[in-house]
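# This is a predicted model, with the sequence first.
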Amino acid sequence: MKIYDEKHLKNIVLLGAPKAGKTLLAEDMVFEAGIIHRRGTIEGKNTVSDFHDIEQERGNSVFASSMHTEWRDYKINIIDTPGFDDFIGEMIAAVRVADTCVMVINAQHGVEVGTELIWDYIDQFQKPVLFAVNLVDHPRSNFDSALQSLKERFGNAVVQMQYPLNQGESFNAIIDLLKMVMYKFPPEGGKPEKLPIPASEKEKADRLHNELVEKAAENDEKLMEKYFEQGTLDEDEMREGLKLGMIHHEVFPVFVTSAKKNMGTGRMMGFIDNVAPCPAEAKPELSADGQELPIDPSKPAVLFVFKTHLEPNLGRLSFFKVISGEVTTASELVNSQTGAVERIHQLFIVDGKSRNPVDRLVAGDIGATLKLKDTYTNQTLHAKGYDITVQPITFPEPRIRTAVIAFSKNDDEKIGEVLHKIHHEDPTLMVAYSKEIKQLIISGQGELHLAVCKWYLENVYKLHVDFESPRISYRETIRKSANATYRHKKQSGGAGQFGEVHMKVEPYFEGMPEPTEFPVRGKEVIDLEWGGKLVFYNCIVGGVIDARFIPSILKGVMEKMEEGPITGSYVRDVRVMVYDGKMHPVDSNDISFKIAGMMAFKDAFLRCEPQLLEPICDVEIMLPEDVMGEVMGDLQTRRSLIMGMDSKGNYQVIKAKTPLAELDRYSTTLRSLSQGRARFTQTFSEFSSVPFELQQKLSKQLQEVEAV
């Protein structure tokens, strides 16, 4: 296979909301280039990109899939991404290594919530963008409306390159405003006939062509001067201006396609070849310490691993972009994060499930290798002695969580190991065992994300599990002060156990005055690892309790705080004063005072008007205006406090504070209420008081469990 240098490579990513037609557009591109000789279909389960079993089972993309074309002396690396934001990690990683983003827009809907979400990351990385308005052959296609939604959302940077004729089921022609010709397609699609623009369209085409010329001229002073002198630019000059505008993120060209009929794809690929920036022209990557890392074949090798995937019966496939130098099948590289030395035994150009072996890959190219020992997603490999770490991708926080329950207790340990492997492949899936709620918790981006994880556990690793709603991490505190006394006495022959503790417990808040009712002999302020504080005072006088037993009393208090008296949750924000007690010259020991301290704290706590606190989340929902009523009504049933409303492009944004306990499976409800057109994020905000009725219910549940 021919090796292309950094000036003859194009790396593009196909992005868009679900059902925009990305997978079929990718299919058209590899078909047009002759990589495949027959276009696959979603129904036929034979497309290049959606080749995983789970994708064919579900009928939609789950993973980002790599492929390539060789088109007019250029190699175009293509990454097709999922549309559902449950798989946002796949999209973000692909955007990061691409040099141009092709945002596929459904001609029926224009800008969708999915478009908005993806755009946040495109904008963050300042990647060049072109829009492909797809599905113009659909009976409900509305190109003008879709174009208007793009202009309203993205402003004057949106520049029209084409528009369709006969859109809808009879669609067969595109007016091209750069070349000023009409492309007319045969019924089966493919190579079009170039024809003059019809007289009925000439005035409109001329007007739009002039707007395109002006937009191209804006991006360069010399082009602007030439435009003022001559009143126009030739085709090459327009390409130059458009390229500069794309690189500076100030021009977003709009193309027309019908992926289903294979119409318009070839023309868009020609534009990508001629105008879209190559890796050498693209914005440089950054190192972890903020230095620019331009694509440079003359420097030592640096690879950035942006995706890893375990292939059954094959091993772990690692996808990477060559940032500098070149990599060969004999290369030995160092993992900058772990220090492990990795030997590259095989190199591939990947086309879906097909792997095409190559001997080397150069700076700017995208490839894959098998069976790296200790390298995963978001890590850097570099030549020995050339210590560089590419700035890692920041992935979004999880939005949904579930507890993982093994059908067989013998599988518990293995499930934990497998889930950590999956996390290394997919950093947006978080895994942790919660000591507090005593459950193995996985957190992800949505129901589909977790469903894919479960599918892999059961079908690839043969581990049978159940997912259930996780327990809530409540906190316990108090609202008033109380005193308690507890005597621990145990006699069982020989030395016994004896310890008596008198204790005052009260609520703690920042800045409260020091106690005056007891003399303070010692004070310890403990920042609790679960949040809040414990302030512990030794107020013993006259030696009624020996100083060596005070740490044991504190230990007993801490142990009870780890399993609070109301629900067994962590206790926070209390102040404890040990002011009296008794001891025995023979029977008193550490365990006696630890038990006495624990029980005295429990007795006092229950007299202090215990208050249960629940985690509250900041929830932000982006949705179409026509479903706001249903979504607001549902939020109210979830004890939400609406904090405000805003707009973002064509969409509304609701901001609310909602108890975590009310957000279980919320993504499914929201998808149902909005027909899949709304998205939400949630982040922990604070702990807040639980309603009295709910506190009573949860306390009763704990008592029932303890009674069993």
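Good, I have the coordinates. Small disclaimer: the values here were computed from a predicted structure and weren't measured.
# can we go C-alpha only for contacts and neighbour counts from here?
Noted.
# Which residue, other than its chain neighbours, is closest to residue 315?
Spatial nearest neighbour of residue 315, chain neighbours left out: residue 371 (5.9 Å); criterion: C-alpha to C-alpha, 6 or more residues apart in numbering.
# again but with residue 345, I slipped
Among residues not flanking residue 345 along the chain, residue 329 sits closest, at 5.1 Å (C-alpha to C-alpha, 6+ apart).
# residues near that neighbour, how many?
Per other C-alpha atoms under 10 Å, the neighbour tally for residue 329 reads 17.
# and the gap between it and residue 347?
6 Å (C-alpha to C-alpha, to the nearest Å).
# need the longest strand for the protein.
Counting by DSSP state E, the longest strand found in the chain is strand 610-623.
# Run through who's touching that one.
With C-alpha atoms under 8 Å, 6 or more residues apart in numbering as the test, strand 610-623 has contacts from 113, 472-479, 566, 651-661, 674, 677-690, 695.
# Which secondary structure elements does whichever helix or strand comes after it sit against?
Per DSSP states H and E, the first helix or strand lying C-terminal to strand 610-623 is helix 628-637. If you count contacts as 3 or more C-alpha pairs under 8 Å, 6 or more residues apart in numbering; DSSP states H and E, helix 628-637 packs onto helix 666-674.
# The same query, at a cut-off of 10 Å, please.
Contacts defined by 3 or more C-alpha pairs under 10 Å, 6 or more residues apart in numbering; DSSP states H and E place helix 628-637 against strand 610-623, strand 641-648, strand 651-659, helix 666-674.
# let's bring in a second model and compare:
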Amino acid sequence: MAEKSVRNVGLFGHASSGKTTIADAFLFCAGANNRFGKVTEKTSIFDTDPEEIERVCSLTLGLATFDYKNNTISLIDTPGYSDFIGEAISGIEAIDCAVVVIDATAGIEVGTERLLQRIEERKLPLIFFINKLKKENTDFSKVLSSITAITKRNIIPLTVPIGSATALSGVVDVMQNKGLGPKGAEIEMPADLKDTLSQYTDKIIEAAADSDEALMNKYVNGQKIELNECIDVVKNGIIEGKIALCLAGDALELIGIHSLIETIINFMPEPHQLPDITLNSQKIARNDKSPFVGFVFKTTVEPHLGEVCFVKVLSGEIKSGDVIKNTTQSSDEKINQIYLLKGKEKQEINQLSSGMIGGLVKLKNTHTGDTLAARSIKAALAPITFPTPSISMAIVPKAKGDEGKISNGLTKLHDEDPTFTFAFDPEIKQLIISGIGELHLETVLSRLNRKYGVSVDLAKPRIRYRETFTKKTEAQGKYKKQTGGHGQYGDCWLRVEPLPRDSGVEFANEVVGGSIPSRYIPSVEKGVKEAL
């Protein structure tokens, strides 16, 4: 397996754009699954969580690693709902190629733009896949124009639809000049598409000339440029973030999926072709001979295995039995079992090579965002930046004595999903949970019940009331104690008055003549401030 080429691909986009359908179609067309799993039929390889099956949508990151021809492909499917954006952000950290899926009936949506911004920040190689073209009222050219408006990259359409809406029968491969039907079967290309095809061929040549000086000179001088001359230039432009590809299809009809697979293999870079890793100004090449560096981008908790850490090997190799360093936590970790993951399926292997993604189990102190490395390396990669929670609710256990089980369950759920947080507020005496949205919190509490057997009620957080002085007033305090002899006596006046807002607390001693000894004043000040 180590000798095979590696591709790490992620699917991103707005909710209901068809990402999971594309992922399942990808596995089916690549021969990694003997049936076409479907979300609506609850047979998807990627949506295996009970909440996902019940709601018929993706709520967590899904991973499938499989072989295709001479390549090892790790395909990551991510949720589109904004409540679960943390899962998509984790996926972005693991991939070497992003496929942004666009629903042809809806065009560019908010979720698409939000994720595209993250992808652009990381300068990832990029493919746009215009999906659901067999539905009514779809317009490939219109969606293609909207794509060019949201990115600075030159967009090259490598496939265009044959027919439109319900008449869609396949796509034309612009580079190979042939028609492809469902599952990539070759079909006849209509004669009326030849002029359109010529326009898209020109787009490829223009984009390549824009990225290469030699081709630009030929283009300016009116010399003919063959498509074969553009391939390497396009590949380099993709790595440099100057060019993005665009494909057409309908995943439910298995149209355009074969072209997507072949485009990833033929045009997207392997991990070793990407820029070196930088750790404290140290450059580390992405190959098997370099020191081991890995990044944990996702953690799940499973009943019989415990925590499973999804790790992307950025450089070097890792084997069962190795002792490595968690440079984020400054602790050693011993590698036990290593798994390749395909939905619920797990295949135990002995090692992961540079560029590969796998699951590590029984690590003692490793969590999402941690860097694992050879013991000679001390620096850590930057952790994942997740959005802060935007909604909070209080929870109350339905059964007495469940507080410990609740705390344990919430801790593990936070390890799985860092966008979910919880804390006990001593001021209002409530356990507060926080998340991205209402659906997010509903899903967390459903998992708390299912996985840890704890039921809770939701309540509104109490208000933290604040009091302050509104006018000047005085009060007298006397202390008398007769214990024989002279006894003890004290008489003190305390005056309070408001200060301008946000001025804090000011304590002033206006005792004159030493009627109250100065050594008692600090105690008075301490008592006043404690009372406030």
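Received the coordinates, thanks. Since this is a predicted model, take the numbers as computed values, not measurements.
# what's the TM between chain one and chain two?
The TM-score (TM-score structural alignment, normalised by the length of the second structure) is 0.93; 530 aligned residues with a C-alpha RMSD of 2.4 Å.
# before we move on, back to that, how far does the longest strand of the first structure sit from its chain's centre?
The chain centre lies 20 Å from the centre of strand 610-623 of the first structure; the measure is C-alpha atoms, centre = their mean, to the nearest Å.
# about what we covered before: can you add mean neighbour count and distance to residue 223 of the first structure and give the helices and strands packed on helix 628-637 of the first structure back as JSON lines?
Shown next, in JSON lines, are those (neighbours: other C-alpha atoms under 10 Å; distance: least, C-alpha to C-alpha, whole Å):
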{"stretch": "strand 610-623", "mean neighbour count": "22", "distance to residue 223 of the first structure": "41"}
{"stretch": "strand 641-648", "mean neighbour count": "13", "distance to residue 223 of the first structure": "35"}
{"stretch": "strand 651-659", "mean neighbour count": "21", "distance to residue 223 of the first structure": "37"}
{"stretch": "helix 666-674", "mean neighbour count": "17", "distance to residue 223 of the first structure": "47"}
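# Out of the ones you listed, the one nearest residue 53 of the first structure is which?
helix 666-674 (23.5 Å; C-alpha to C-alpha).
# Report the inter-axis angle for the helix or strand just after that closest one versus strand 610-623.
Downstream of helix 666-674 of the first structure, the next assigned helix or strand under DSSP H and E is strand 679-689. Orientation check (axes from the mean of the first three to the mean of the last three C-alpha atoms, to 10 degrees): strand 679-689 of the first structure against strand 610-623 gives 160 degrees.
# Show me what the next helix or strand after strand 679-689 of the first structure is packed against.
Note on strand 679-689 of the first structure: by DSSP H and E, the next helix or strand toward the C-terminus is helix 692-707. For helix 692-707 of the first structure, the elements it packs on are strand 610-623, judged by 3+ C-alpha pairs under 10 Å, 6+ apart.
# Map residue 263 of the first structure onto the second structure.
Using TM-score structural alignment, the partner of residue 263 of the first structure in the second structure is residue 255.
# Its match: what's it in contact with?
Counting by C-alpha atoms under 10 Å, 6 or more residues apart in numbering, residue 255 of the second structure makes contact with 25, 131-134, 161, 168-171, 180-185, 248-249.
# which of the residues you listed are buried?
By neighbour count, with 16 or more other C-alpha atoms under 10 Å, the contacts of residue 255 of the second structure hold 25, 131-134, 161, 168-171, 180-184, 248-249 as buried.
# from the residues you listed, which ones fall inside strands?
Using DSSP E, these in strands are 131, 161, 170, 171, 180, 248.
# Make CSV out of those residues and add distance to residue 8 of the second structure.
Shown next, in CSV, are these (distance: C-alpha to C-alpha, whole Å):
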residue, distance to residue 8 of the second structure
131, 21
161, 27
170, 26
171, 25
180, 25
248, 21
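# and which of the residues you listed is nearest residue 344 of the second structure?
Distance ranking of these against residue 344 of the second structure, using C-alpha to C-alpha, places residue 131 first at 26.5 Å.
# Leaving out the residues flanking it, which one is nearest to the aligned residue in the first structure for that closest one?
In the first structure, residue 131 of the second structure lines up with residue 134, judged by TM-score structural alignment. In this structure, residue 134 of the first structure finds its nearest non-sequential neighbour in residue 257, 4.8 Å apart by C-alpha to C-alpha, 6+ apart.
# and the gap between the one you found and residue 542 of the first structure?
Distance, residue 257 of the first structure to residue 542 of the first structure, using C-alpha to C-alpha: 89 Å.
# what do we get in the first structure for residue 366 of the second structure?
By TM-score structural alignment, residue 366 of the second structure lines up with residue 375.
# a strand runs through its match, doesn't it?
No: assessed with DSSP: H, G, I helix; E, B strand; the rest coil, residue 375 of the first structure is coil; it does not lie in a strand.
# Hmm, it is touching residue 340, no?
Yes: under the criterion of C-alpha atoms under 10 Å, residue 375 of the first structure makes contact with residue 340 at 8.2 Å.
# what about residue 427 of the second structure, neighbour count?
10.
# Quickly note the distance from the residue mapped onto it from the first structure to residue 471 of the first structure.
Mapped onto the first structure by TM-score structural alignment, residue 427 of the second structure lines up with residue 436. From residue 436 of the first structure across to residue 471 of the first structure, the span is 9 Å (C-alpha to C-alpha).
# which neighbours do these two share?
Joint contacts of residue 436 of the first structure and residue 471 (C-alpha under 10 Å, 6+ apart) do not exist.
# Now do the contacts for the match of residue 131 of the second structure.
Residue 134 of the first structure makes contact with 20-22, 25, 103-108, 110, 141, 143, 146, 255-260, 263-265, according to C-alpha under 10 Å, 6+ apart.
# just residue 197 of the second structure next, same as before
Counting by C-alpha under 10 Å, 6+ apart, residue 197 of the second structure makes contact with 159, 160, 172, 173, 174, 175, 177, 203.
# what helix or strand is it on?
helix 194-211.
# what range in the first structure matches that helix?
Helix 194-211 of the second structure lines up with residues 202-219 of the first structure when matched by TM-score structural alignment.
# so which helix or strand takes in residue 278 of the second structure?
Here residue 278 of the second structure is assigned to strand 277-279, by DSSP H and E.
# what sits against the residue nearest to the spatial centre of the first structure?
Closest to where the C-alpha atoms of the first structure average out (C-alpha atoms, centre = their mean) is residue 396, at 3.6 Å. Contact analysis of residue 396 of the first structure by C-alpha under 10 Å, 6+ apart lists 88, 89, 92, 427, 428, 429, 444, 445, 681.
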